[in-house]
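> based on what follows, work out the 3D shape:
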Amino acid sequence: MSERTTSSNWALAIVQALELGGVDCVALFAELGMDYAALNDPDARFPQDGMTRLWQRAVALSGNPAIGLNMAQVVRPASFHVVGYALMSSRNLRDGFTRLVRYQRIIGEGADLNFLPQPDGYALTLVIHGDRLPPARQSAEASLAYCLAFCRWMTGKPIRPREIRLQGPAPADLVPYQQVFQAPLKFNAEHYGLIFERADLEAPLPSANEALAQLHDRFAGEYLARFCSSRVTHQARQVLCRLLPQGEPRREVVAQTLHLSQRTLQRRLQEEGTSYQQLLDDTRRELAEQYLGQVDLTLLEVAYLLGFADPSNFFRAFRRWFGETPGEYRSRRGLVG
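The predicted model follows:
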């Protein structure tokens, strides 16, 4: 059965953060049946639920629910696998975050990142998915703390986001959060996220190098292709992208294209945490954002490219995805067309 996984690079950073908090991770890995030695194998990956159990036990053993924030103290580019170096060689943090979103599955498959311009800045939002276990809050907090610390390290500047968004109620002790983020905290937020000032993300990075950025893009792209090629979700998504402009693709057509029976396709997608209908919906949503960014495409053309025979169905789906009409989405982002 295919499960979501986390790279050994990211798992090693988590272990270092937990060990800073006084957790004996060698003993803990043995208790959880996980391979501590594999942390030093750059190609090893750890199951998402194993990482969730690791967080849960670490919180119980340390008595520190904010232990995830220790990630801000273990910053090094390799924790993000090749993606860390791709970020460093980017022109600015805006380009770096675009790369982070593109390659984020290399670091961990349990996270969904989004990077979107806001009226007066940029938002990097995060959703963590569990497999059989609901994700640990500490996992998301660690990701935000590490990401911000990495930005400060790369720029050499004490970047202060406009807002830190955290799901769930405010903890009894806010001090660790205030010390790490040094920015306004918003709890009970819809998503985990960092809201940045525009100027901070558009300033040139000291380590920018276009030639290296292209090289890292190639490495990351090759790794992702190799990593994803075994995933039916990835293969089916590619087929859907190809077929959508001809109308809504039927499941049997996608199954035939992949040389699978409908039942096998459905089972494999289920094992990878999705379904045919969910994958179709997710693919359309992702493509809708891309197409609406192309101002030469009319809304009618976008609807047909997404396989909607009736544009009103596209408008309904879009409102469900983004809480606004395609026209409102475009005008809010300053896109006309």
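> CA atoms for contacts and neighbours, from now on please.
Noted.
> residue 85 versus residue 96, what's the distance?
In this view, residue 96 and residue 85 are 10 Å apart by CA to CA, to the nearest Å.
> with residue 206 instead?
Applying CA to CA to residue 206 and residue 85 gives a distance of 13 Å.
> looking only at neighbour counts, state which of these two leads.
Ranked by neighbour count (other CA atoms under 10 Å), residue 206 and residue 85 place residue 85 first, with 22 against 14.
> name the nearest residue to that one, sequence neighbours excluded.
residue 77 (6.0 Å; CA to CA, 6 or more residues apart in numbering).
> kindly report the same for residue 110.
In space, residue 110 comes closest to residue 129 once its chain neighbours are excluded; the distance is 5.0 Å by CA to CA, 6+ apart.
> that neighbour: how many residues sit nearby?
Residue 129: 18 surrounding residues under other CA under 10 Å.
> and if you look at the one 4 residues further on?
Residue neighbour count, defined by other CA under 10 Å, stands at 12 for residue 133.
> here is a second sequence; please produce its structure as well for comparison:
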Amino acid sequence: MGGNPMDLRRRHGLAHEEAIHDPEAMVCLESVARLLDDAADEFARPDLGLRLGTSQNPGMLGLLAVVIQGSDSVGSALADISRYLFVHSPSYQIVVETPLPAPNMGWVTVRFDVDVDAQVPFRQLVDGCLSSMLTLARSLTGIPITPHSVSLPHTPAASRRTYETVFGAPVVFEQPRAAVHLAPDLLATPLKPARPEIRRAAIAYIAERYPPSTITTATRVRNALGGTIGATRGTKTEIADLLQLHPRTLQRRLSSEGVTFESIREDVYRTATWRLLTLSTLPLSQVAHTLGFSEQSAMNRSVRRWFDTTPAGVRTTAASRSACDTR
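Okay, here's the model as predicted:
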């Protein structure tokens, strides 16, 4: 697009020697998110994240691609991605949710979560990740995967038609989470494993080089809360039931990890509230409903406690900062 990539990298602290020359080096994801947002504004390309996603190839996943290519079905490949994604980025997480029992809701939801501070601009990052997720899935499986629909937690950066062309499916914006919704029978689609002995060697190498990625109870609670925002009240009893644990057992396990259910819930809902207020144009009453608050006044009290201002104040401040950033 005629820009200077190195200038952008320097501007965001990503021009050091290791980041440039070592393909396995980890860099700060928040810096990457800011770089993408900055580049989209500077070059007037609101579809930058989507364009980046469609240009990815399996090689960018390194070892993870080797593991996935050895999977025997689409469902197994998703399980591998969920299990080993930390090798690519410990701040990314893919969660496969079971189909909902309600009529016309029998699809599998593949939820994408990114762990960055709530105030980091992540519209381009999320667009790029979901776009690349589908691009890579189609490339690795050789299947023309068509989602039932796609959910995004923000207003569209580019035109709605651009999103639907990239994803090949209807896109619903201003949702509590980013997700791709797939037909359940797709998970059983067999793949042709590429040399299983290479897959085994890649998994052994990951086990040797990287610390074990153990899913803690706190992570399971965070995932459950994130996946049920708006569908439940997010109480300890509800989450314990989802995790098939007694509430006391859940609390005991969290205590052993040095956290409380209340602190995790507070963080999940604070982040979701900030993002819906700043990245959507939903009326405040609808934001409260989407997030599962009993009424708007309950959301107002929580926002005042979290951000020392009103929901309208959060939006006004975010809009002012965005205007300054684009000048």
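> what's the TM between chain one and chain two?
Superposed pair, TM-score by TM-score structural alignment, normalised by the length of structure 2: 0.62. Supporting alignment: 243 aligned residues with a CA RMSD of 3.7 Å.
> can you pull the contacts of the residue nearest to residue 110 of structure 1?
Contact partners of residue 129 of structure 1, counting by CA atoms under 8 Å, 6 or more residues apart in numbering, are 110, 111, 112, 135.
> and which of the residues you listed is nearest residue 11 of structure 1?
Residue 11 of structure 1 lies nearest to residue 110 out of these, by CA to CA, at 12.6 Å.
> correct me, but that closest one touches residue 48?
Yes - contact criterion CA atoms under 8 Å: residue 110 of structure 1 and residue 48 qualify, at 6.6 Å.
> circling back: so what does the residue nearest to residue 110 of structure 1 match up with in structure 2?
In structure 2, residue 129 of structure 1 lines up with residue 115, judged by TM-score structural alignment.
> quick check: nearest residue in space to residue 223 of structure 1, chain neighbours excluded?
Nearest in space to residue 223 of structure 1, with sequence neighbours left out and distances taken as CA to CA, 6+ apart, is residue 106 at 7.6 Å.
> can you classify the one you found by secondary structure?
Here residue 106 of structure 1 is recorded as helix under DSSP: H, G, I helix; E, B strand; the rest coil.
> and residue 180 of structure 2, what does it touch?
With contacts defined as CA under 8 Å, 6+ apart, residue 180 of structure 2 is in contact with 109, 110, 111, 130, 147, 148, 149, 150, 151.
> now do the contacts for the fourth one.
Applying CA under 8 Å, 6+ apart, one finds that residue 130 of structure 2 lies in contact with 53, 112, 178, 179, 180.
> quickly find the element holding the one residue sitting closest to the centre of structure 2.
By CA atoms, centre = their mean, structure 2 has its centre lying nearest to residue 113, at 2.5 Å. Here residue 113 of structure 2 is covered by strand 108-114, with elements defined by DSSP states H and E.
> average distance between that strand and structure 1?
Compared with structure 1 after fitting, strand 108-114 of structure 2 has a mean deviation of 1.5 Å; criterion: mean CA distance after the TM-score superposition for structure 1.
> post-alignment, the next helix or strand after that strand versus structure 1, mean distance?
The helix or strand immediately downstream of strand 108-114 of structure 2 is helix 123-141, counting by DSSP H and E. Per the superposition on structure 1, helix 123-141 of structure 2 and its aligned residues are separated by 0.9 Å on average (mean CA distance after the TM-score superposition for structure 1).
> just the angle for helix 123-141 of structure 2 relative to strand 108-114, thanks.
Relative orientation of helix 123-141 of structure 2 versus strand 108-114 (axes from the mean of the first three to the mean of the last three CA atoms, to 10 degrees): 130 degrees.
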